[in-house]
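[1] Show me the folded form of this:
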Amino acid sequence: MIRKYSIKELLNKGKFLIDQKVLVEGWIRSFRYSIFIILNDGSTINNLQIILSKKLDKKIIKKITIGSSIRVIGIVKKSIGKKQYIELKSLDIIIYESVDPEIIQKSILQPKKHSFEKLREQAHLRFKTNIFSCVMRIRHHIAFCIHKYFHEHGFFYLHTPIITTSNCEGVGRMFQITTMNLKNQPIDYTKDFFKCKTYLSVSGQLEAETASLGLGKVYTFGPVFRAENSNTSRHLSEFWMIEPEIAFYHLDENINLAENFIKFVIKYILENSMEDLTFLDQRLEKCSKKNRLLEKLELILKFPFKRISYTEVIKIFDQEEKKKNIKFLHPIVWGMDLQSEHEQYLVDKYFKTPVVIFDYPCNIKAFYMRMNNDGKTVRAMDILFPEIGEIIGGSQREERYDILLQRMKDTNTDKKKLWWYLDTRRFGSVPHSGFGLGFDRIVQFITGMNNIRDVIPFPRTPNNAEF
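    Predicted structure coming up:
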């Protein structure tokens, strides 16, 4: 029985398999001198060189084209070339499907550089490209280690609804769900599928809070949807969020958890995805990127995150504007929501390290965040990263029924829709905290990609729902 290997397995075990007969399958990346096939099956960024037999039928050779899928049985040999340790001397080759060279010339599989815009136009094919296959393998490992971290720290994985009747944040536009013809007026939602107005969820946080008040530690990991017309390199209309919620946790503990968690993820990827990271690092270096990818990731692990209150941040900007005559597009005043230009200056130029900002003004934060004793700020926190900006947002939740009720009134939040959320504060409420991490943003940061559309298989953005 001839054993079948993935190319990754074969390359890793190659020195122990010299002169053994093996079977591999994959897609042809290149074909040179009618003898050398470069094969890849997606399991690794590295390719396997196949040496064709001189006795191979010329009719078969004519069918060997770039992109074709094949099965090869061959003998593992030590390579005389410097780029690979082993190669495969073919004994038998089967072509599953040959690709017309003219079709290849019109596709992103043509062996030349393509723009990311071009790759997105053929998103169904970009999994076969070096750059995108690297990103997708790293994305997988990030997702895996997120589950690993929470499992090892006693969290329970919770599936929260994708369909909701309320807006968790109280701001932003939502995608409505209905089976009715909305052209008919007036609309009677009692006749709709759910007998009420429903939307795609923007967050599973509120449901996760209720679970944490019975299970102690829970986390969600799923898709969320926001109908905001944000056509930037950091925004998607459909994206993935990780949202842990922890009972008996105060804000400081919440910040500690968030920092420990994000460092765990980066450390895990540095230890388990080095081949792909190295390829991306070399690509970024060729593009004259200022910060080397591996150095940037290692720097995150080296120092503790800088922690500073919102009020202290405003003072820093006041001082910087006076000392250096710096002018921002959005003038800095206490009570405003910090913009991207402020976040980038703080992280990239002032501290040059990830920054945790806490105790924000209550008027720019959601109703569920715990009010501080000053009556002006809430126990909120954001973690800002170089190049990305906000990567984590969280808070200590308001556990006091009367104050939560007042905050809902102040922010015009419908208490009738959230009666169940209020109810949790009447059955043994406790201090509790949580945060949200944009999964696609952490993938973007770790891979060094400039555009978030290039770290998700099929991006959903304003005016685009292709594939």
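[2] alpha carbons only for contacts and neighbour counts from here, please
    OK.
[3] And for stretch 291-299, what's in contact with it?
    266, 277-278, 280-281, 284-285, 446-448 (Cα atoms under 8 Å, 6 or more residues apart in numbering).
[4] one more to line up against the first:
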Amino acid sequence: VMGELVASPKEGQAVEFKAVEVVILGKVDPDKYPLKKTKHAHSKEFLREIAHLRPRTNLIGAVSRVRHACSMATHTFFNDRGFKYVHTPCITSSDCEGAGEMFAVTTMLSKAVENNGQVPMVDEKRAKELSKYKGSYSPKVGEIDFTSDFFSRPAFLTVSGQLNVEAFSCALSDVYTFGPTFRAENSHTARHLAEFWMIEPEISFCTLEDDMNLAEDYLKFCVQYVIDHCYSDLEFFDKRVEKGLLARLQNVLDNEFIRITYTEAIKLLNTPEHVKAGNFEEEPKWGIDLGSEHERYLTEKIYMKPTIITNYPASFKSFYMKKNPPDSEGRQTVQAMDILVPRIGEIIGGSAREENLDVLEGIIKEKGLDPANFKWYCDLRRYGTVPHAGFGLGFERLVMFVTGVENIRDVIPFPRTPGQCEF
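    Sure, this is the predicted structure:
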């Protein structure tokens, strides 16, 4: 479109564009175009069905610019503090979280089609043959024989780059990874995806306190960066998505995060006034993993700002987290922390890592994990290590937090959820 800027006769705008010539570069049939101009905005559910076209909308365009800004803020923040960026693998043999909710990577299905639908199984003879070979993969009788698979062993899409990035922390000191991760959780919520991006720094010579300080500084840096680089987009979100968004983000910058222990949080949630006001579906008793209803109540009703919960029960936390001494009631906790934010709940999870080899090997067995799968990880302690800590941040939840968008499916270009893998 070619033309000139002229004084506008309309109130509220100084100039307008007067077109002189229009050259059509790409024709569109207006009767078939899915994004017709309507009185009301297209629903987000409809836009997810045409995810390849929704970047053309004002909402997704603004989200994409903020997502880019958060990416640049991440690299700027860690680079300015001397961190090295490490590319960790997407395909792994290790389950970092120990939850077993992983996507398998295999070529055996195509081979099974060629073999009348049969996959090779381990019988007693094959088990004896495999036992002669040294390696971390030793299938038992009755299990699938993955030795004929592409990687000659079970392989999965990564749920976290943490274990791998720890290997570089032992050599390069402060490092971070930023990449896609995958969880085969059958979760149909506004906060979960099967494929999402994670930011995971690992810091040498670091305590849990240092870890929390870095995480808080990082979140505030990202918020300020987006304000500095995408203010007009934030004004759009403040007007169209969440009234008061700009004030909420400024509140994050102006105040220190609340810090309380898990035990203190449970006691607080169990006071009569909060039990009545919260009307929780699950009773907040010691030993449970706090649900979204508890996390949001703490940040939205009690403190009304980001809150850090520390020292969680060891029973539901990952094997690599450093244990605290038992409390006065003999309960075992670990040096873990979660940062909770209004509207989202958990946005960051971190911990001090167990650096003692004997203790780590004991926890791996205690959790029922296969020690052979974590031999390489234990080698990081066996051959010298230092106290270290780190955290993981779900990148899409960060974008939700900064934009006010309520559904995680609307802050990633092509969402992958149970039953949905279009485009």
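[5] coming back round to it: tell me which two of the contacts of stretch 291-299 of the first structure sit farthest apart.
    Ile266 and Glu285 (20.0 Å; Cα to Cα).
[6] who's more crowded, those two?
    Each of Ile266 of the first structure and Glu285 has its neighbours counted (other Cα atoms under 10 Å); Ile266 has more, 21 against 14.
[7] Wait, that one touches Ile446, no?
    Yes. Between Ile266 of the first structure and Ile446 there is a contact under Cα atoms under 8 Å: 7.2 Å.
[8] Show me the helices in the second structure, by range?
    Remark: helices assigned in the second structure by DSSP state H are 44-49, 58-80, 108-114, 124-131, 162-172, 208-229, 231-240, 245-254, 262-269, 272-278, 292-297, 357-366, 375-382, 395-403.
[9] In JSON lines, list the ones you listed along with distance to Pro30 of the second structure.
    What follows is the helices of the second structure, written out as JSON lines (distance: least, Cα to Cα, whole Å):
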{"stretch": "helix 44-49", "distance to Pro30 of the second structure": "18"}
{"stretch": "helix 58-80", "distance to Pro30 of the second structure": "19"}
{"stretch": "helix 108-114", "distance to Pro30 of the second structure": "44"}
{"stretch": "helix 124-131", "distance to Pro30 of the second structure": "64"}
{"stretch": "helix 162-172", "distance to Pro30 of the second structure": "49"}
{"stretch": "helix 208-229", "distance to Pro30 of the second structure": "35"}
{"stretch": "helix 231-240", "distance to Pro30 of the second structure": "26"}
{"stretch": "helix 245-254", "distance to Pro30 of the second structure": "35"}
{"stretch": "helix 262-269", "distance to Pro30 of the second structure": "55"}
{"stretch": "helix 272-278", "distance to Pro30 of the second structure": "50"}
{"stretch": "helix 292-297", "distance to Pro30 of the second structure": "44"}
{"stretch": "helix 357-366", "distance to Pro30 of the second structure": "61"}
{"stretch": "helix 375-382", "distance to Pro30 of the second structure": "58"}
{"stretch": "helix 395-403", "distance to Pro30 of the second structure": "31"}
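[10] Please identify the most buried of those.
    Highest mean neighbour count of those: helix 395-403, a mean of 24 (counted as mean count of other Cα atoms under 10 Å).
[11] Which part of the first structure matches that one?
    Using TM-score structural alignment, the residues of the first structure aligned to helix 395-403 of the second structure are 439-447.
[12] Look up how far Leu290 of the second structure lies from Arg191 of the second structure.
    15 Å (Cα to Cα, to the nearest Å).
[13] contacting residues around the counterpart of Ile288 of the second structure in the first structure?
    The equivalent of Ile288 of the second structure in the first structure is Met336 (alignment by TM-score structural alignment). By Cα under 8 Å, 6+ apart, Met336 of the first structure lies in contact with Ile364.
[14] I am finished for the moment; much appreciated.
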